[in-house]
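Colleague: Can you look at this prediction? I've put the sequence above it.
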Amino acid sequence: MGKTVTGKVVLVKKNLTDMTDPAASLVDRVGELLHHRVSLQLVSATVVDFANWKRGKLSMPAYLEDWVGTLTPITAKEATFLVRFDWDVETMGVPGAFIIRNNHHSQFYLKNVTLYDYPGHAWLHFDCNSWVYPTNKYKYNRIFFSNKSYLPSETPEALLDYRREELENLRGIGRTGELKEWDRVYDYAYYNDLGMPELGKRFARPVLGGSAQYPYPRRGKTGRAPNRKDPNTESRVGGLDLITLNIYVPRDERFSTVKFWDFLAYAVKAVAQTMGTVIDDRNIFHFDSIQDVFDMYEGHIKLPSNDALKGIRDAIPWTLVKELLRNDGEKLMKFPVPAVIKGIRQNLSVFIRTRRSQHDVNVAILLASEDKTAWRTDAEFARETLAGLNPVIISRLREFPPTSKLDPEIYGNQHSSIREDDIKDNMDGLSVKEALDKNRLFILDHHDALMTYLRRINSTSSKIYATRTLFFLQDDGTLKPLAIELSLPHPQGDKHGAVNKVFTPAERGVEGSVWQLAKAYVGVNDSGYHQLISHWLNTHAVVEPFVIATNRQLSAIHPVYKLLHPHFRDTMNINALARMLLISANGIVELTVYPRNFALEMSSAIYKGWNFTEQALPADLLKRGMAVKDSGSPNGISLVLKDYPFAVDGLEIWSAIETWVTEYCCCYYTSDQAVEKDIELQSWWDEIRNEGHGDLKDQPWWPRMSTIHDLVQSCTTLIWIASALHAAVNFGQYPYAGFLPNRPTVSVRFMPEAGSKEYAELKENPDLALLKTITPQDQTMIGVSLIEILSRHSADEIYLGQRDSDEWTSDEKALAAFERFKTKLLEIEANIETRNNDPKLKNRNGPVKLPYRFLDPNTSGKSGEGLTGIGIPNSISI
């Protein structure tokens, strides 16, 4: 018995905001009249066609209805079309996929297809979320599978060949030359596109990856031609592609239209405010006072309201209007006020509204004026190691004096010169041994990571030290700094060891100014390490090979693909833009962070010690001595420092992810043998190890991927890195480092010696001496503009515990497990708010009154877009 099956197709047409083809809609309408239409063919999952190599039976082509009559909006909006299939249920069974052919002039974004009233099913759903280009761009059919998951061994015979061929297409087998935007090829390349050797030796950069000297994770392949000067270097993007930020990544990995316009608007605004602020000042080399820095954020030129702009709101992308013609309370050509200097004013406002006594108000204003310098305090300096933008480096001190792991045959004595006499009077009466035994000494150690590069870095305009900073855990749970050691290579050669200077806290006089300067040098070290290692290397760079391998080796209907895919959104695109603009030769990172042209090379040296299993939060905390094993605790560990906001919140998030991944994987794998026999999964893991992270393939720490435990821990670790870890080290950038004196990225002169002109200046005008030492004004403008962009949550952000579609799978057990995960994340949100309001937990807010919310999941959607500092996106999306 024949039957007509009705389907609904949801897609986004190409529109005017694509800029490159504004006539696309009209041309496609003409094409429809000439029968150049969009067709779909259903593929049976249950009935094979022996005449078609035992593949699923195909329906006759069905066409989207009323394309001509459906208006194309100016901006990216969904359109819905009907499609009617002739489908004999008795002889053709249940559809498990469909083939689509786009015979139009231009591409469209296919969101989903739903079949209604199918016998035995309320509906059948196909989640697509892919750009479909005209058929002449492909040498194969575009196929989409239903939202039912299958392990390879359980895939219906009718779909097996389609599953295999789709993976082959994504691997780009036989594809050569430069990849184009419609190519869907995922493949690997070295980081050989950072340099511009044609401009001279100063702009040449080593190839990262593929060698023992410069190991690195792999990036996505673009296929661009070699540089004409150096065949080992790939030619860089230029011309119109550079202006339009057009660099190859598979089209489905690119930003959405909404996000692209957001990104472009923020970039244009950043350039405008940078130029405006620099031009407005008489000295472009350094700030003349701290007030000059505050003036970057304080202005008085307001712009039209929403109502005044309403007439043009729909004419061009709204974010661009809003950012170029500000109407949200921020000022023209001014930066938003960073939270590290904003929290005091916000709390003062609340205090005034809730007090009737004028005396109370006067006292509050006096305290707030004093607290405008809260960022300078030792208490805040220490707290930010636990709850700032880089809370992943501090470790418990386990031996005194601190020691170095650098080879003494090459680098001589690199051990610390800090002695007990330097710190004994500041440890509440404890000896060093007692403090070590009681787990009350901690260290922020950047010595070994930087010392091997210090000579080269200091040959540039940067003048930095390798630093060690000791902290003492006080009875109230807060840390206080005990000593800072600044180290330089010995002038007679590396084998003579380090030249160390030790500084201890002081509040007044020139000693206090010297101490403030010593803290600034530590901040410089930590800022650069954060940007290059904690942020770029340990999240962005290490995850990209997983994105590539997942698309090459796991079918879209593989359950592990469905688990991981949301956590890869936009990662390849933001990484490609970083290679284009940020981490390349003379890019923004080299211009604004102290390692200069050695930045990525230094990250390569540190990648040698990267260990995937140690990226798991419990393992990381154990390695740093911030936790000890405890079988009675939920994660098998107990924190040494109980009020450690990153770790406390992070362990709750980690546990929620681990539980979710365990429940999900157990829906599909009933035994360890099922993991071992999953051919796609084994190929995936083999490729991650041997290709994506091929320079570390022989490391013994790689999980074998032979048990359900291996799978759960690997997926949990990967999701943690891509979501929570990235959120913790990314979205604190503008709140803390938007005010550069708090987190300088460069120092341009050394600590002044007593008797020098610089020392006299430090004594007479310590703020000016500080500002002449740290990030110069022009670099500050560029750096702050960059981190303002990187710290924003986008309008289309999808947070942990959310999906872009409710029908991402048809498996009821998986959906129920995901709902439990979401409920747990909502509980964690409430827990974080409770902790932030607990006055006993002094590290949650600190002197600057900035609550720790970077690991608040925002699953509930309470916080919107922008510089909110709240929310864990699913992926490394910015």
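Modeller: Structure received. Numbering: from 1, shown residues only.
Colleague: rest of the way, CA atoms for contacts and neighbours
Modeller: OK.
Colleague: ranges for the helices of the stretch 601-750 of the chain?
Modeller: Remark: helices assigned in the stretch 601-750 of the chain by DSSP state H, counting those that start in this stretch are 617-623, 645-665, 672-676, 679-687, 708-720, 726-730.
Colleague: A further structure is provided below for comparison with the first:
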Amino acid sequence: MIGNMFGKTMDGNNMVKGKVVLKKKNVMDVNDVGASVLDGVYELFGQKISFQLISASHPDHKFAEAKVGNPAILEDWKSTNLSIKELMYEVKFEWIGLPGALVVKNYHHTEFFLKTLTLQDVPGYGQVHFDCNSWVYPSKYYERDRIFFFNKAYLPSETPEFLLPYRKQELFTLRGNGSGELKEWDRVYDYAFYNDLGDPDKDVDHARPVLGGSSEYPYPRRGRTGRPSTKIDPKTESRLPLLKSLDIYVPRDERFGQLKLSDFLGYAFKSVVQFLVSEVLALDITYDEFDSFEDVLKTYEGGIKLPLLEKVRKNIPFEFLKVISQTDGEGLAKFPMPQVIEEDKSAWRTDEEFAREMLAGVNPVSIRLLKEFPPTSKLDSKVYGNQNSSIKASHIEKNLDGLNIDEAIKANKLFILDHHDSLMPYVRMINATSTKIYATRTLLFLKKDGSLKPLVIELSLPHPQGNQLGAINKVYTPAEHGVEGAIWQLAKAYVAVSDSGVHQLISHWLNTHCVIEPFVIATKRQLSVLHPIHKLLHPHFRDTMNINAFARQILINGGGILEQTVFPGRYAMEMSSVIYKDWVFPDQALPVDLVKRGMAIQDSNSPHGLRLLIEDYPYAVDGLEIWFAIKTWVDDYCSFYYKSDEMVHNDTELQSWWKELREEGHGDKKNETWWPKMHTCQDLTDTCTTIIWVASALHAAVNFGQYSYAGYLPNRPTLSRRLMPEPNTPEYDELRENPDGVFLKTITAQLQALIGVSLIEILSRHPSDEVYLGQRESSEWTMDADPLKAFEKFSKKIRNIEERIVKRNNDETLKNRVGAVKVPYTLLYPSSKEGLTGMGIPNSVSI
């Protein structure tokens, strides 16, 4: 407290003192000394920062519109100690009644970050808080004044009349006018197709199709940048040079904060690896191989000598060589030890672990119940011929614990990891390159101890004489010894390759990063910061636009890191577009997804009305607790503001938000009938629960275990370079004599492996300023007491879930929680420290 915080003006009006907390640009951005000097000069000539309060209400009813207070000037800008990260100033304001909004004008040379304004002892109201958290650029860059609102939520129909014009004006500003190239100070949220992945001006090999806006390549929308088109193709947006990747436009308030940016740059400028990759490929150097598994382990245990680095040293600045990992001047690369090999260096090769990771690994969202045998295909037989499985009962019945096929299916004992239909249309094109893959099907059996065992793997290729002639299927069954055992290990590796690609492209990128971005944009364009649903969802959109823009610039672009390290190569994003055709928003709800995949059934006698068919399914067990905790929180929150279905239906901003989300953000699916109508409270709570689940827990489950499991590439190879050796061939003889050597020559090559590991190390790290599920950046995010109490209840429930996860992981009867590799399932453990922890649920898709 600062004592009595209001006095009298000369004309007798009350004065209110406030505390402004901000950060200067030269503290947030490195060494902007020139800006600091210029700001000192500006202040000498009276060009400062002014604040004006706008009344939400006033006891004097003679006012027909909001009263705007006289400017209050922030003093002593130039004399502030610049070593302090957060600066606090006292500012005197004219009392104008209840302050509901704030006008901020920056007359300095550079922008600053306005964190909060807190007014104490406002006559008749007490404390009034503004949670601003926004960059304010010099006023010359703005057509309209910067407006901030106090921390009270209002539905549009309940907004104080004085504030309505400002509420509408702010949304109008954020929508922009849909034209022109956007600059860093612009605050515009708008939509664009994914037309910035290719670079046809470079050469034809770098051209990529536009994703979005067509029935052939439907896709969610991304944030518009407005850059000019390429010279060759007017439908393709030009790209920024690699070294200006961080300059790609996203609204400044969506960019990483300083702590996260420092963390990100500290590791992520391994991601300038894009430059290294292109240079190495241009040199046409043969990638060095890992000669043995011991050779692979040196990457983690003591560093591995990389002669390749010496070969390219003359062609690439040495700074870029560091992108492989922390290296010394001799080209010695060393990575942190992945969890999957910390306790046991070979347990990853067991059938037990191969199956367990489908339930508790980095991609636990693809396995499903097998409901028919043999498995069939949904591909168009007129185009692809017969794509049904060739697996026979004789392949598996001896391993069904005495059951026959029908009995096993009836008992819900058979499961499948099916990557056949999604991959087969692309196998021929991919295999025409140096990559050699299969479409895969893997059948598994649920044992009495609750774990799974693989029964059979089917590897499929298109018929060499044409797709219409169907698939060439080969079936492999488990074996432990000799050449048969080596073949079985290769078969599992091909499955891991296909699952890695589907995980990275679909489970991770498409189903979390990509589909959430339109929700971010629509929320900022259509829901005022005063809107309760904006306040509910805002934490779950933190940094999403920034990381997605960065991904478009160096990860998922034509010739980018993803294409270089994951098997679909140049067809990667195109494949994700084809699979987006089957994306259904309501199916992203965890209970719906589990039932749809046959992993759970409706059961009124079970907790939450669902019974898991694999009781020890760690992702689902932990996930359902998280899901229903989120749902209860959302129900409690929304019921405070919406007392009836009619209030939902009549909420003009909410209806505009939902209409724009469907018709613009996910515009290629606007005619789908499965979209919720947004007419009822149930529609609203279900929708918000699903958004929060996808942005937080689902993303955490498929992202933060990447280094734990795939940091050791033999466990999760991302591509394969040879097809399965056939009997009576030199390759088969080589496999018999040197099975480990053939395995390593088949999966991801050394350089690509190190590039891939560098990338997932970045993606798996938590920054030091992360905000986790059950937490908020500010304790004063709303002035409404009931929502604050509901959030505290939610936070407590999240902490209780953590305790139960630890208890389950210590239960040795649960075979799938830890497994042979001794890695406990913590990917849905909500909190975390910074770094590579293999746990933690950030509020948002933030990395």
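Modeller: Good, I have the coordinates. This is a predicted model, so every value here is computed, not measured.
Colleague: could I get the helices of the stretch 601-750 of the first structure as TSV with distance to residue 282 of the first structure and mean neighbour count?
Modeller: Conversion of those to TSV gives the following (distance: least, CA to CA, whole Å; neighbours: other CA atoms under 10 Å):
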stretch	distance to residue 282 of the first structure	mean neighbour count
helix 617-623	47	20
helix 645-665	41	21
helix 672-676	66	16
helix 679-687	56	19
helix 708-720	47	21
helix 726-730	33	27
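Colleague: will you turn these into CSV that also has distance to residue 858 of the first structure?
Modeller: Output for the helices of the stretch 601-750 of the first structure, formatted as CSV (distance: least, CA to CA, whole Å):
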stretch, distance to residue 858 of the first structure
helix 617-623, 20
helix 645-665, 12
helix 672-676, 33
helix 679-687, 31
helix 708-720, 16
helix 726-730, 11
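Colleague: which non-adjacent residue is nearest residue 734 of the second structure?
Modeller: Leaving out its chain neighbours, the residue that sits closest to residue 734 of the second structure by CA to CA, 6 or more residues apart in numbering is residue 742, at 7.1 Å.
Colleague: What lines up with that neighbour in the first structure?
Modeller: Mapped onto the first structure by TM-score structural alignment, residue 742 of the second structure lines up with residue 769.
Colleague: my guess is its match contacts residue 758, does it?
Modeller: Yes. The pair formed by residue 769 of the first structure and residue 758 meets the contact definition of CA atoms under 8 Å, at 7.4 Å.
Colleague: between these two, who's got more neighbours?
Modeller: When residue 769 of the first structure and residue 758 are compared for neighbours, residue 769 comes out ahead with 22 against 17, by other CA atoms under 10 Å.
Colleague: if I pick that one, what's in contact with it?
Modeller: Contacts of residue 769 of the first structure were listed using CA atoms under 8 Å, 6 or more residues apart in numbering, and they are 758, 761-762.
Colleague: Narrow those to the ones also in contact in the second structure, please.
Modeller: Using both residues aligned by TM-score structural alignment, their matches' CA atoms under 8 Å, the second structure keeps these contacts from the contacts of residue 769 of the first structure: 761-762.
Colleague: Compile the contacts of residue 769 of the first structure into JSON lines and extend it with columns for secondary structure and distance to residue 715 of the first structure.
Modeller: Supplementary listing: the contacts of residue 769 of the first structure in JSON lines, determined by DSSP: H, G, I helix; E, B strand; the rest coil; distance: CA to CA, whole Å:
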{"residue": "758", "secondary structure": "helix", "distance to residue 715 of the first structure": "54"}
{"residue": "761", "secondary structure": "helix", "distance to residue 715 of the first structure": "55"}
{"residue": "762", "secondary structure": "helix", "distance to residue 715 of the first structure": "52"}
